[in-house]
Structure formats: C-alpha cells, structure tokens
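[1] Curious how this folds, go ahead:
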Amino acid sequence: MAATKATAAAAAPAAQTRGDAHVARKPEVASEGTFRYQEELPKLPVPALEATCERFLATVRPLLSSEDMAETEQAVQAFLDDQGPGIQEELLAYAETQDNYVDAFWDDAYLKYLVPVVVNVNPFFVLEDDPSSARNDQIQRAAHLTLSMLKFVKAVRNETMAVDMARKTPLCMSQYRKVLGSARIPGRGDEGDRIETFTDSTHIVVMCHGQLYYFDVVTASGDLLGSVESLASTFERIRANAACVDARKAQASSVGALTGEERAVWGEVRAELEAQDENNASSLALIDAALFVVCLDNCSPTTAQETSANGLRGLSVVDAAGVQRGTVFNRWYDKLCVIVCENGSAQINFEHTPADGHSVLRMVSDVFSDNIIRYAQTISGKLAVPSVLKSVRFDAKKSTSATTQGAQDDTEYTTLPRKLDFVLDDALSQSVASAQERLVRYVEPFKIACLEYKDYGKRFIVSQKLSPDAFVQMSMMAALYAVTGELSNAYESVMTKAFLLGRTEAGRPVTPEAKRFVEMFYSIEVSPEEKLQALEQATKAHSAMTRRCSQGEGVDRHLYALKCLWALQHPDEPVPEIFSSAGYATLGETILSTSNCGNPALKLFGFGPVSEHGVGIGYIIKDQGISLTLCSKSIPVDDMKDTIEAFLDETRSYLLKTRRSGSFRPASNRVRRSGRPGTFV
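    Have a look, this model is predicted:
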C-alpha cells in the first residue's frame, strides 16, 4: 500500500507545479459555489508610469538625505525620459496575457529567495484556547483541530465554502485551493524552489519527537474517513510509538531539520536522499503530498513569549548528555504545520508562497468556529447549531477499520498510521546532524517580545474618530524612532484580493505626515493638542495610502514588475538607473515590517524581520485590546515593546484630557513599569 501510494505521489499527476513562473495562465473557471465570482473579478490594474514614479518619490522623500533625494529624482526623470515608457508598454502587453501581471514575478520573489524559510518566510499564528477545558489536552485538541481542518478541505473541494467579501465586493478565492496540500520543493544550486499542490491529497503527516508518520483522513473527493475519536486514538498511538524511540536515535533521525537549511543546501541533500534509497524518495513524495503536518510537541509553553517562539521556530532544550529535547526539529517547514503542545496550546506555522495570511486566517477562523459549534452541540444534542463548515457529522460510536473502501471511488485508504523511516548512510547522517546544528545556531539570535495590551482597543480608538490600524502603525513607528533614534523605512501588508489572483501590495507607512507626527511626539516644546492634531493628520494620510494600495495603485509591485520584465526582455542592456538609485535601495531595505491579522480565533501572530537590522511585528486589534508580537535579532524588542505600551498609555491620556471621553474602560489597575526609553510630556 505504501509503495503504491508513494509511487503515485512521486509521479505527482495531480500536482500543480509553480516553478516556471512566466508561462501564460488560463483564466480561472467560474462555478456555482465558492469560485463563482472568479470570472467576474477585475484584473489588477497596471498603474500609469508617471503616477507610480511620483508616488515613489513621495514615498522615499521622508527617508532620504537631500543629496540622495536629488540623485533619486534625477534617476526617475531619466527613466521617464528614456527606458521607462518602452518597458511600461511591454508590461501592459504582458499584462494582457496574464490573469495578474504581478503574480508570476511575486512567486519568483519567494521561490528564488534561498535563505532558510524558518523565521525569514514562514509566519505563525497562536490560536485561542479551545472553549472546552477538557479539550485543552494535546491529543483531544489535535483531533478536534484536525477534524475541522478536514471539513475545511471538503468545503473547498465541494465548493460549499462561502465567498470572502469586503463589504459587498467578492474577493479572489484562488488561494484556498493551495492553502492545504501544497509543498515547497527545494531546487539545486541557484535554480530556485518550486511549489507543488496536490489537489486530491488524502493523507496527513504527523511528527512527534522528530519522527514522521502518515495515514489517510479523507477520500479524494474530501469525504472524511474518521471521527474525533478515531483521530484521537491514532494520535495517541503515534505519540506512544515515538516515545519508545531512544532520544539519541530520535535526534539522529530527525530529518525535518533539513527543511530549515539554506535552500540550495537542502536541495542538494534532498537529491542525495532520493538517490540513496527508493524508500527515501517515496517518503519525501508522501510528505510533499500531505494535506498538512500535525506536530505533536513535547512541551507546555506557559508564557506568550515562549508560545510564540515555539510557533515561529520551535524550542531548543539540550539535556546534560547533549541530546536535543526541544521541539526545534519537530517541524517540516516546507508545509503548513499544525502544532499542538502537551498542554493543548496550538499554533500554525506555514510556508508563505502559496497563500497569504488572510487566506490561512480564514481557514483558522472557520476551524475555530467549527470547534466552538461542535462544543455547543455537545451541550445540547437537540439544539440545531449550524456549522460554518457543512460536512458529515459522525456518530461517536462508529468505528473505523484499518482500510476503508471509498464510497465514490475504488481507491483503498488506510486510517492506520505508518512510520516513515529514512535510510541514511554516514554522509547523509552527517548532513542531518550539520543541519540540526546550523538550525539551532541560526534561530537562536532572534528574540521575541509580546505585548497583550488590555486597557483599550478598537472601540476606544474609533470613538476618537481615528483609524485603529493607522493608530497602531503610528505607535510602532514612534517606538522604533525612540529606541533607535532614526525614522526607518516601514512596510505594511495591504491586501489586493479584490482583483483576480490578488495578493498584497506594500503599504509604506512613513508618509510626510507620519514623519512630522513622530518627530513632534517626543518634543517637549509641542503641546498635547498639537500632537493630537498631527496624529489625526498622520492617520488620515496612512488610511489614504492603504486605500490606494488596496486599489492597485501602490508603488512597490509595479516597480518590481518593471524591473523583472526588464531583466527578462533586455538581459544584455544596462539596468535603468532608477533601480540602482538611493531611493530604490532604501525602499528595498525594510526595517519595520508589519502586518495586521486580527480575528477572534487568534491570540497572537508574528513573523521574523525581513532585514538583517529590522524587526517584524504581527499585530491584532481587538475591541478591548491590542496584541503585538515583535521579532528581531538586532533591535531590542523588549525595549520597543515597552515603548509601544508607553505610547498607548500616553496617547490615551492626551485624548482623554483634550477630546471626547469615548468608550474607554480600563481593564485593570496595572502598575506602570519604569525605565522605558523615550520622553513623554
């Protein structure tokens, strides 16, 4: 059975490969359900060249010296006078052949980024606890989350999932076909990686103590093959088996650490693994084709910082004998991983190329809602509680046999777990050991700090007639300025899914109004009233900027597409000077990378910095609170976290003294900590 399935996975007839990024794509086919609006979605517009160049100069002006600004203006004017109009015409012609003119180039940006995906590419979510305390146990939590995720698979395959809407505007749903069942496959040398998506995948992979197992969970059409009870029994069986493996042997066979290597190194080792033994190739193919990976972690994180660290890159705990007892090797970073700890704490770590945070968040939201509804159904069996994921409801008494015949196909499925063992010669064993050592050494410098601010949130900010997102952006920008003494280039992910195959545009929060506010905020010569006036102007400018980006009128993606197309169409000609200007270099060096991913299903959310000297901040704005997770290896994240908290306190004080009282309700009588950087008046 394993060999037959592995052979099919290795051949990957159902896999959709994204490697050759510049092949023209056929339009998405509309249907009656989840994807019914795809054919009606507008294409992402190619902005006017002059407008993008004007916005580019406006974006970098607050960040450049007068000399660098003058040089950048000259480069922009030369581009408009010479190569610019021609490459713009070529981009317009190219866009006519594509569903989305940025899509292929943006895939390349991910897949040719050959640093380790851990921290650098993969974000993480920390889920809220299960509503039932009895289910906040590793096995029960894993079983309930898995069942709900399988119902999500069925909803996508059967096209019964509700369409995402922004007010009354339908959003592109194409990413949901790739959220699950996708894998990033490393290339060799500098050829780059590729994404493969297995649309009829039927199994999941489970990791425990670094050991790998798999079993079937759905049919090819998405029908479920088990219940919560059978899933729990299987997870318990896997956990018991993994616990029997000697700790030193478990570490030596923890090949998942290879997925945390630099991509070219992983690509070479993977080729050696496949060549070493047919079983290795079959096992890798099975992992690639899995719907997702469930990681049963042998830890019970209790603090927000520890939980976030476990979600981002695992925990390193070495015993007195030098054996790794942590969770850092219990991952397959090339796929979406559902991480469940011994105390029931759950996190999601996902490879970012196939889907953005908004799409994974929709899945997590539906999964969490389904868990709540299932809990409500246990309270009152007669109560008709509708599920957000319409699917089969199983009788708890129904047992699942080792092999089950699919009701609508003749495929044989097995719901009993099977262990995947790799054949490693001395050279491959050394490669695994080296990967483990490098992984621990690589992730260790990244520090994490979490702020779960509970004194106020969205309600109070809105009551002051301010945009909550723009308000939090100002807090992060001001805090970074206080900690580093510099106003640095910032990035906010702005969704463009109102367009076909839309993903994100780079919002650039450092507007002239934001710069003015940040500099005024720390001045003892400026009154609170003036500071609030500057804050209001800065938040309005920020909202206008993000609105333009969401409408396809940003800067980064258009310029990047022009640059990529120039390299493709004019490889032997000099690159236009605009792309070597000080302004473009500054635009490409993001120090403050941010993303807003709010949802009741999430407790925390974060990712690593995109620059060696930067900080990554994931934030969630709740009705009565704001959560932020900061990650950096060069910026003191604890100081920055404290400075953000001080900003939130001080700004609220200004607002209450000079404006409406709003809906502020202090959540607690917190004791203010001393020693925070920055001066407030």
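[2] CA only for contacts and neighbour counts going forward, please
    Fine.
[3] what packs against the helix or strand that residue 264 is a member of?
    Assigned by DSSP states H and E, residue 264 belongs to helix 263-276. For helix 263-276, the elements it packs on are helix 278-289, helix 426-443, judged by 3 or more CA pairs under 8 Å, 6 or more residues apart in numbering; DSSP states H and E.
[4] Give me the contacts around the next helix or strand after the last one.
    This points to helix 426-443. Using DSSP H and E, the helix or strand that follows helix 426-443 towards the C-terminus is strand 447-453. Strand 447-453 has contacts (CA atoms under 8 Å, 6 or more residues apart in numbering) with 304-305, 308-309, 625-633, 637-638, 641, 645.
[5] one more to put side by side:
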Amino acid sequence: MSVKPLPVPELDATLDRFLATARPLLDDATYEETVQATRDFREQQGSEVQAGLEEFARDENAAGNSWLSEDWLSGYLMTRTSLPLTSNVGFQITGDFGAPGLGRAAELVYRAASVHLQQVRGETPQEVDPRGNEISMEQWRCLEGGLRHPAVEVDEVTRPELSAADREIGVIHRGRLFAVPVSDQDGQPLSLRTVAESLRSVVDGAEAATEPELPFGTLSYLGSEKAAPLLEELTENPHNAEIYDRITRMIFMVNVLDAQAEVIEHLEHSAFEVGHAWAYKPLTYEVCLADDWLAVHVEHSTVDGATILAAVARMQEVAIPEQPAATGIASPEPLTWDLSDSLRSTLLDELAAYRRAAALHGVHRVFVHRPHKAELPFRISDDAAQQLIMLYAQLATYNRVRSVYEAVDMREYQAGRTECLRPVTAEAVGFVAALQAGEATLEQFQAALDAHRGWVKACKSAQGIDRHLLGLQYVAERNGMDTSFFANPGLTTMRRDFLSTTSIGGPEQIVRYAFAPTTPEGFGMTYTRLSDGYEFCINYRRDTSEDLEGFARNLTVAAEKLWEFVKRVG
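    Below you'll find the predicted structure:
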C-alpha cells in the first residue's frame, strides 16, 4: 500500500463545474460574460495549458511531489504581511493532562516532546485514514523543528539536519525566552520530573522580574516585508546570530501563561497577541498555569489542521513512565537580543503598530442546538447541515449570498494538502431561500444534501476545481501564455471568500480555533460538532466585517428553522 499520486482532473469537467459554481454568485450579465470567457478558454488555449499541467504533473509525481505542492508552498512563502494576521492559526487543544499548574504544563511538554522526537528519530508510525488509505507524511516534518525564515521576496523553510539527541525547546514566559533541554543523549525525552523542574526554574526566576518592553518574539509578528531587513540587521551581531540559530534548532516552543482568562479571550490572544509565539516557528504550544487552557500556535505554510489533529491525538496517547529526575541537566538559559538603540526604537514603533492592527481582530462564539441523531427522520450530514445554516444566515442578513470556501483534507494523495469544496450550490441556495420564505420542500432539501455530497466525493477523488484552476493558471503564467481567463469576473468572484470555513469534526483533540478572515468584509468560520449542537466561532475584523451581530443572530435563527423543517417533513 502506498500514497496515491495526485491526478490532474479533466479540463471539461472542471470548466463545467466552475460555471455551475459561479452561477449562484453572479447576476445574469456577469454570468454571461463568464460563460463567454470560459468558452474562449476551452476552445483556444485550454487544451495546451492542460497538456502542460499534465506534463508537469508527471515530472512532479516522479520526484515525490504533486503538480500543486511546490506552487502551493510558494504561495504561502510569498506572503509579506504579518503571519498571525494573515495565515497562522491558533488552535485550542485538549487532553487529560492533570489539574492546572506546573505539573500539567510539564505533561504537555513531555507528551509533545515524545511525539516530536519520535518524528526526528524517523519512527513516526504511518498514518492511515478511516478508509484504509495511507496518508502522506510530508506535513509531519513540521515536528522536526526549524522555522520559516523571512527573506526579502520569498521566505525559506529551514530545517536543521540534527539528530534527536540533546535537543532544546524554547519556553516563553512573560515575554522572555528560555532555552530548555528536552532530550537526552539517546534522543529520548527527559523525564517528566526533569521537565517540571525546568519549568519551575523558569517561572520562579521570572517572579521578581518585570516584563520586557519588547516581548522576545516581536520581530516575528511584523511580516516578512518588515521582518526580513530587520532580522538581517539584527543578526549582523554575532551574539544575535547565535540566538537565532538556537531558535532554528529548537524542535518547538511553548508559551507558559500565569493568568486565567475566558476561553475566547485566550483564543484571541493565542492567535493574534504579540509575544505568544515565535510566529515563524512551525509550532508553539501554550499552557496556562491558572486554568485549563491548552493551545498551539501554528505557522500554516507547511502544515494543515488535519495533521495537527493527528499529532495531538498521539500526544494524548503517550504513556508517561515512572522515572526519577535526571541529574546533571543544564538549567534553562535565558536568551536575549543585543539591540542597538536605533533597532530597539524601530521595533518599539512596529510593536505599537502591530498591536493596533491586532486589536481589530476578534472571535465571536455562537452555539446552536441540534437534535439528537435518534430524533432525526433520516441521516443528515453534520457538515452539510452546518453549511446550510451558514448559508441561510448569509441570505437572511445580507439578502444575497457570496462565495464560501470549505477546506477538504487531501493527504491521501502524494504531498497532498487541501482541496476547496464550494458549498454555495444552486440547490443549496434554492433550499435556504425557500426555507426563509416558509416554502421549502423535502425534495429541495434532499437536492441540497446531494449537491454537497457530490462536492465531497469530487474533492476526495481529486476532482475539485479550485486547485486545478490554480494549477492551470501557474502553468499559463510560467509558459508566457494568455492568462486573461483567470481574471474573468466569475472566477474572481468565486475566489473572494466571504466565508472561509473549516471544520475538523468534534472537540476530542482540537476544540476550536482562530484565524484572520481572508477578506476584510468577511468572516473566518470554524465549526465544531458537539453532543447536542454545533459551535461556530466567527473570526472577524472590528473595522470592516459586515454586520457581525446580524449574522451571528441569524445562525441561531437558521438552525431553528432547519430543524423545525426536518421534523415537519420527517
């Protein structure tokens, strides 16, 4: 058994599905313009571009990649803006790691270190999906350490070629960073007691210290356009260059919080507040000593949520042996930058600017009731139901619908990342409009569910359209061909996601998460299936997102209308 290569979909099928997808989003005149642009592309350069993509795919498959993987990564690495305000994600995670306090923090670090070090040793078990397909293990490399290095034009992914022996992690506490040993000379995690003693040393030593004016990770929150030249200036100093090298070599970081907070406040801080992570590091865990908060701040360029979920599941399964505290282990070492007055002044100005921008980002939580499955007259996909609820809320709030992105895990394919499911179908729009008017029928509902199911099947069989269209565009651009089709109004409208939505099921490993909306007017939506309902976390901008209160209120209305309808027709 092996991971399948990613096939290239048929051109005609993609173009036909694109037009069907664009139709509910466009007025008649714009749709006809889109139809003409698609017809011209199909009849003129489409076959040549498709052939170029298929040839490229053969070469990439032979090299262990996919026809999309390198361009997909480059798209992330070309981001110049602040990563926490653009693409990074703050995940709240869970686990039975004990009562709040240093012991729980140590257990998180020990479990994380066990899974990370297993990956560094090359011993991570092959992941297999529920259908028995082997999963591409490429994304697991983010557990090996390294970082995304900000560069002037395109960032670089840097991974240290180091064994698991004698490795360090970074512990952030009150804006300071400490280097803490986490593995022994055999590449095994240090004992839980040793980890706890190290964390206690960090926390106790910080009690008498004031928080620094500049949190250690400030530079990493600024975005590569600003961070790259500042980092270059910073590391001209040999001391700072060594500090940066140690950050690169760390297998992960963990931020230790002192103060309890409400869950959404924690979530907003973990995702957006400066100093909670080195934002270019693949994974920075977070644990609060005063409440149950556990999280991980993720740099998104090399890993998606499904791999984070799988890694957290393995952390939950780690068995912690009874071990005495090791002796002769080096104490945590504080790491500090040596800053010139001018660089310090610049960073303080940029810190203030970042905080102003981050303060505009928020998370609003909405819970809606769902009947128990035994109460439903027939099987209804939770994912489809949640998308219909969001679509109803759109229509009810704005009297129109806009494009929605739904991520689909594609790791069963070689170097697979995600595909995009487009849940705003003509069938779904017809159903929610009729539901709002009190005229919905069972046939309309089943058609909407079937349309969503068809999208799921298409994406899971690598027949989605977003990535195919993107691959075609990359080929046309590389070959100097006419790219006007990729600027047609239908495609532009489809790609502008009013809702960027994602779910990874229930709360067993990842409870909820926060990320910046992909459009200023829109929302980033995460949705979680709970035992008695659905939780929506609406990520929004306070200055530009359109009518948060109305949209949130209509999510509740939509759920009530949907389940009333289901009970009535059942």
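[6] sorry, back to before: now the helices and strands packed on helix 263-276 of the first structure in CSV, please, with extra columns for distance to residue 202 of the first structure and mean neighbour count.
    Formatted as CSV, those follow (distance: least, CA to CA, whole Å; neighbours: other CA atoms under 10 Å):
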stretch, distance to residue 202 of the first structure, mean neighbour count
helix 278-289, 9, 23
helix 426-443, 29, 17
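[7] Redo those as CSV? Include distance to residue 96 of the first structure.
    Formatted as CSV, these follow (distance: least, CA to CA, whole Å):
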stretch, distance to residue 96 of the first structure
helix 278-289, 33
helix 426-443, 43
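[8] thinking again about what came up before, can you give me the offset of the helix holding residue 264 of the first structure from its chain's centre?
    Mean-position distance between helix 263-276 of the first structure and its chain equals 26 Å (CA atoms, centre = their mean, to the nearest Å).
[9] Show me which positions of that helix end up buried.
    263-267, 269-270, 272-274, 276 (16 or more other CA atoms under 10 Å).
[10] likewise stretch 488-505 of the first structure?
    Buried, per 16+ other CA under 10 Å, within stretch 488-505 of the first structure: 488-505.
[11] So which bit of the second structure is that stretch matched to?
    Aligned using TM-score structural alignment, stretch 488-505 of the first structure spans residues 402-419 in the second structure.
[12] ends of that stretch, how far apart?
    End-to-end distance for stretch 402-419 of the second structure, by CA to CA, to the nearest Å: 19 Å.
[13] from the contacts of strand 447-453 of the first structure, which ones fall inside helices?
    Taking DSSP state H, the ones among the contacts of strand 447-453 of the first structure that sit in helices are 304-305, 308-309, 637-638, 641, 645.
[14] In JSON lines, list those along with neighbour count and distance to residue 221 of the first structure.
    JSON lines is the format used below for those (neighbours: other CA atoms under 10 Å; distance: CA to CA, whole Å):
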{"residue": "304", "neighbour count": "18", "distance to residue 221 of the first structure": "39"}
{"residue": "305", "neighbour count": "18", "distance to residue 221 of the first structure": "40"}
{"residue": "308", "neighbour count": "28", "distance to residue 221 of the first structure": "35"}
{"residue": "309", "neighbour count": "25", "distance to residue 221 of the first structure": "36"}
{"residue": "637", "neighbour count": "24", "distance to residue 221 of the first structure": "47"}
{"residue": "638", "neighbour count": "17", "distance to residue 221 of the first structure": "48"}
{"residue": "641", "neighbour count": "24", "distance to residue 221 of the first structure": "47"}
{"residue": "645", "neighbour count": "21", "distance to residue 221 of the first structure": "49"}
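[15] May I ask which two of those are separated the most?
    309 and 645 (20.9 Å; CA to CA).
[16] circling back: so which of the helices and strands packed on helix 263-276 of the first structure gets nearest residue 566 of the first structure?
    helix 278-289 (34.1 Å).
[17] what kind of secondary structure is residue 42 of the first structure in?
    coil (DSSP: H, G, I helix; E, B strand; the rest coil).
[18] and the nearest residue to residue 589 of the first structure once chain neighbours are set aside, how many neighbours?
    Of all residues not flanking residue 589 of the first structure in the chain, residue 611 sits nearest, at 6.5 Å (CA to CA, 6 or more residues apart in numbering). Counted with other CA atoms under 10 Å, residues neighbouring residue 611 of the first structure total 18.
[19] How about the secondary structure of residue 611 of the first structure?
    Relying on three-state DSSP, one would call residue 611 of the first structure coil.
[20] likewise residue 157 of the second structure?
    strand.
[21] which residue packs closest to it, ignoring adjacent ones?
    Sequence neighbours aside, residue 148 is the residue nearest to residue 157 of the second structure in space, at 4.5 Å (criterion: CA to CA, 6+ apart).
[22] what residue of the first structure matches up with that neighbour?
    Applying TM-score structural alignment, one finds that residue 148 of the second structure aligns to residue 184 in the first structure.
[23] what's the helix or strand for its match?
    Per DSSP H and E: residue 184 of the first structure is located in strand 182-185.
[24] unless I'm mixing things up, the residue nearest to residue 589 of the first structure is touching residue 590, no?
    Yes. Counting by CA atoms under 8 Å, residue 590 is a contact partner of residue 611 of the first structure at 6.1 Å.
[25] Enumerate every residue touching residue 387 of the second structure.
    Applying CA under 8 Å, 6+ apart to residue 387 of the second structure gives the contacts residue 423.
[26] Please tell me how far the corresponding residue of the first structure for it sits from residue 589 of the first structure.
    Aligned by TM-score structural alignment, residue 387 of the second structure pairs with residue 473 of the first structure. Distance, residue 473 of the first structure to residue 589 of the first structure, using CA to CA: 18 Å.
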